[in-house]
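Could you work out the structure for the sequence below:
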Amino acid sequence: MTSWAIAVSGLRKSYGDKSVLDGIDLHIPAGSVFALLGPNGAGKTTVVKILSTLITADGGQAQVAGHDLAADPQAARAAIGVTGQFSAVDGLITGEENMLLMADLHHLPRAEGRRVAAGLLERFDLTDAAHKPAASYSGGMKRRLDIAMTLVGSPRVIFLDEPTTGLDPRSRHTMWQIIRELVTDGATVFLTTQYLEEADELADTIAVLHQGRIAAEGSAEQLKRIVPGGHVRLRFTDPAAYQHAAATLHQAATRDDDALALNLPSDGSQRELRSLLDWLDTTGIDADQLTVHTPDLDDVFFALTSPTDQSSSQPADAPTDDSSKEAAR
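All right, here's what the predicted structure looks like:
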């Protein structure tokens, strides 16, 4: 398992009689973004806590940055950075003081700590606010400072647990750019998120966690192909042309008489579109508008995490302990 940035085999975790993780496997290559999706209480934060050594698994094996978590957790901690769901920024001190505190925790010499802190504050566009109390920062600024603090130790593997929750769209896009830059610099990012667009935009590989197991895993495009519903929509402005097309394609198409549109099943691939267009030419059908509709990650998510009665169950993830989060840094 040492050739992977993160390698997990048969990971299990329970809280009392509640099974949270029921034997999950993950293999994440270095220098990539991995996104873990799942409904609230699915166990995403539990996975992050185990892989960041905050809690121990009940069973299975896990390696992070080549270090076995059971045999050498301290070596794993030295190679990782963690940004949890809730900010670990101390609002009573300045942004610079937060950074220098992290440098002290990493046992950096004072001069090097100041150099690293100044460089990260500049990188995250926080230099002008460096001497202001962190409590005065906006949500986006606090999140940037939170990640900057995580990077003080130059981690090879970075865990971001819902890093953009509560941010406005502009701040969210800024955070996306930061994540891309981290990977460009060689880091591996393990991301949990509630925003499917975020996973689609950032992740090389996506896994969907449901009822303690990995329901599906692959690239965004691979996951979209496992959900039916892709189609090509033909729209007409001439009712007579529409009726002719509907009669010609009556067994292959679904009608939308109000919109004068026909839907033809399609996976959206170039080969299938070319074949469909050739077929339409052969049959003499000339639509005024043709659009391709493919399933998105929302469709994948809903298909893989079918509704269950969650109102009577407790969330699978244990409560977040801010002091444990701080210790992980």
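
only C-alpha atoms for contact and neighbour calcs from this point on.
Fine.

In which helix or strand does residue 232 reside?
Using DSSP states H and E, residue 232 sits within strand 231-235.

Show me where the stretch 201-329 of the chain has its helices.
Applying DSSP state H, counting those that start in this stretch to the stretch 201-329 of the chain gives helices spanning 220-225, 239-248, 270-283, 297-304, 322-328.

Dead centre of this structure: give me the residue that sits there.
residue 35 (3.2 Å; CA atoms, centre = their mean).

quick one: contacts for that residue?
Contacts for residue 35 (CA atoms under 8 Å, 6 or more residues apart in numbering) come out as 190-193, 199, 203-207.

one more, for comparison:
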Amino acid sequence: MDAIIVENLVKRFNGFAAVDGINFNVRKGELFGFLGPNGAGKSTTIYMLTTLLAPTSGHAYVNGFDIVSKPDDVRKSIGIVFQDPTVDTRLSAYDNLDIHGRLYGMDGTTRKKRIDEVLELVELANWRDKLVKTFSGGMRRRLEIARGLMHTPGILFLDEPTLGLDPQTRRHIWSYIEKLKKQGITIMLTTHYLEEADYLCDRVAIIDHGKIKAIGTPKELKAGIGGSLICASSREPKKLAKIIHEAGFAKMPKIRETAVYFEAKDGGRMVPRVLKAAQDAGVEVESIELRTPSLEDVFIHYTGTNIREEKSAGSEMMVRRRAHGH
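Sure, this is the predicted structure:
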């Protein structure tokens, strides 16, 4: 049985479809990635699946429980690390976890044992009695992950778990997520970091403007756009794109700043043909690159644009929830 099943899920805010009829499933023990820019619908989907937002229409089942008719059962069976920090910085790491355990009805013996286990997992055992306000950003994130695991959930939701962290700290968080994956915990992760999705996820769903554009393993998604990718730079990218199109090299070459991108099945033979066509038209090609597709290329292929700069959407979601009485 799948850990998460989503069927035609929709969420509208004043007529605007933040999530627009999406369908996907997450298998038990899978690390499933939701990749998309700010405003794509990632956090809105997470908020619905964790019962913090009611869907406008459609259905979803988490650990076998309907998110609308069985919200309490859903909440008992999941852990979540929100995009914005929610640990109490005035308390110690131990006290934050202890309060969480009490809220989930864990008895004292079980609670203390589990606190030791999760702090050891995220390498914060030596910091258990320190106030969280003395922690670095990465340490606070690790504590949030530990708290999400306190009640041994069947599914862990990670909403932008490395947002705002420096590259080195981000890599450390990845290692903790990998540990969880090896333990067989089902994880649904949202991110706008392409390398994060590529490195961590068993499967990835690309979402943009509330719609899922593609789902597959990173390898499948990259193979799916076919062949090689050619990137040619010019001071006249629009003219170069027109030349490439009219020569029949690509139906829809994409322009990003001064670069023109397009996919080619036989890239090695295509490069000299592009250079000759540009030269014949009097357009200078400053550089040309041939490479295998990346996850960023996949995103551009399905959305027509590169991934937009992400900002924290948690506060925006809170405003929406208050405005709609959730």
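
circling back: only the buried residues of the strand holding residue 232 of the first structure, if you could.
Going by neighbour count (16 or more other CA atoms under 10 Å), the buried part of strand 231-235 of the first structure is 231-235.

measure the equivalent of residue 87 of the second structure over in the first structure to residue 322 of the first structure for me?
Residue 87 of the second structure maps onto residue 89 in the first structure when the alignment is built from TM-score structural alignment. Counting by CA to CA, to the nearest Å, the separation of residue 89 of the first structure from residue 322 of the first structure is 10 Å.

now do residue 202 of the first structure
Relative to residue 322 of the first structure, and taking CA to CA, residue 202 of the first structure is found at 27 Å.

Figure out which of the helices of the stretch 201-329 of the first structure is closest to residue 139 of the first structure.
helix 322-328 (17.6 Å; CA to CA).

Can you spell out which helices and strands pack onto that closest one?
For helix 322-328 of the first structure, the packing partners by 3 or more CA pairs under 8 Å, 6 or more residues apart in numbering; DSSP states H and E come out as strand 80-83.

how about the strands of the second structure, start to end?
4-13, 16-26, 31-35, 57-62, 65-66, 78-81, 155-159, 186-191, 203-208, 211-216, 228-233, 254-256, 259-264, 287-291 (DSSP state E).

Most remote residue from the middle of the first structure, which is it?
Here the first structure reaches farthest from its C-alpha mean at residue 240, the gap being 47.8 Å by CA atoms, centre = their mean.

corresponding residue for it in the second structure?
By TM-score structural alignment, residue 240 of the first structure lines up with nothing at all.

Please report the distance of residue 240 of the first structure from residue 72 of the first structure.
74 Å.

ditto for residue 263 of the first structure
Taken as CA to CA, the span from residue 263 of the first structure to residue 72 of the first structure is 57 Å.

Those two: which has the busier surroundings?
Higher neighbour count among residue 263 of the first structure and residue 72: residue 263, with 21 against 11, using other CA atoms under 10 Å.

residues in contact with the nearest residue to that one once chain neighbours are set aside?
Spatially, and ignoring its direct neighbours in sequence, residue 263 of the first structure is nearest to residue 233 (4.5 Å; CA to CA, 6 or more residues apart in numbering). Contacts for residue 233 of the first structure (CA under 8 Å, 6+ apart) come out as 261-264, 289-293.

and the equivalent of residue 296 of the second structure over in the first structure, how far is that from residue 206 of the first structure?
Taking TM-score structural alignment, the alignment pairs residue 296 of the second structure with residue 298 from the first structure. Plainly put, residue 298 of the first structure is 13 Å away from residue 206 of the first structure if you go by CA to CA.

try residue 108 of the first structure
In terms of CA to CA, residue 108 of the first structure sits 35 Å off from residue 206 of the first structure.

So these two - more neighbours on which side?
Per other CA under 10 Å, whichever of residue 108 of the first structure and residue 206 has more neighbours is residue 206, with 24 against 16.

hang on, the earlier thing: Throw the contacts of residue 233 of the first structure into TSV and include distance to residue 131 of the first structure, thanks.
Converted to TSV, those look like this (distance: CA to CA, whole Å):
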residue	distance to residue 131 of the first structure
261	61
262	62
263	59
264	61
289	57
290	56
291	53
292	52
293	51
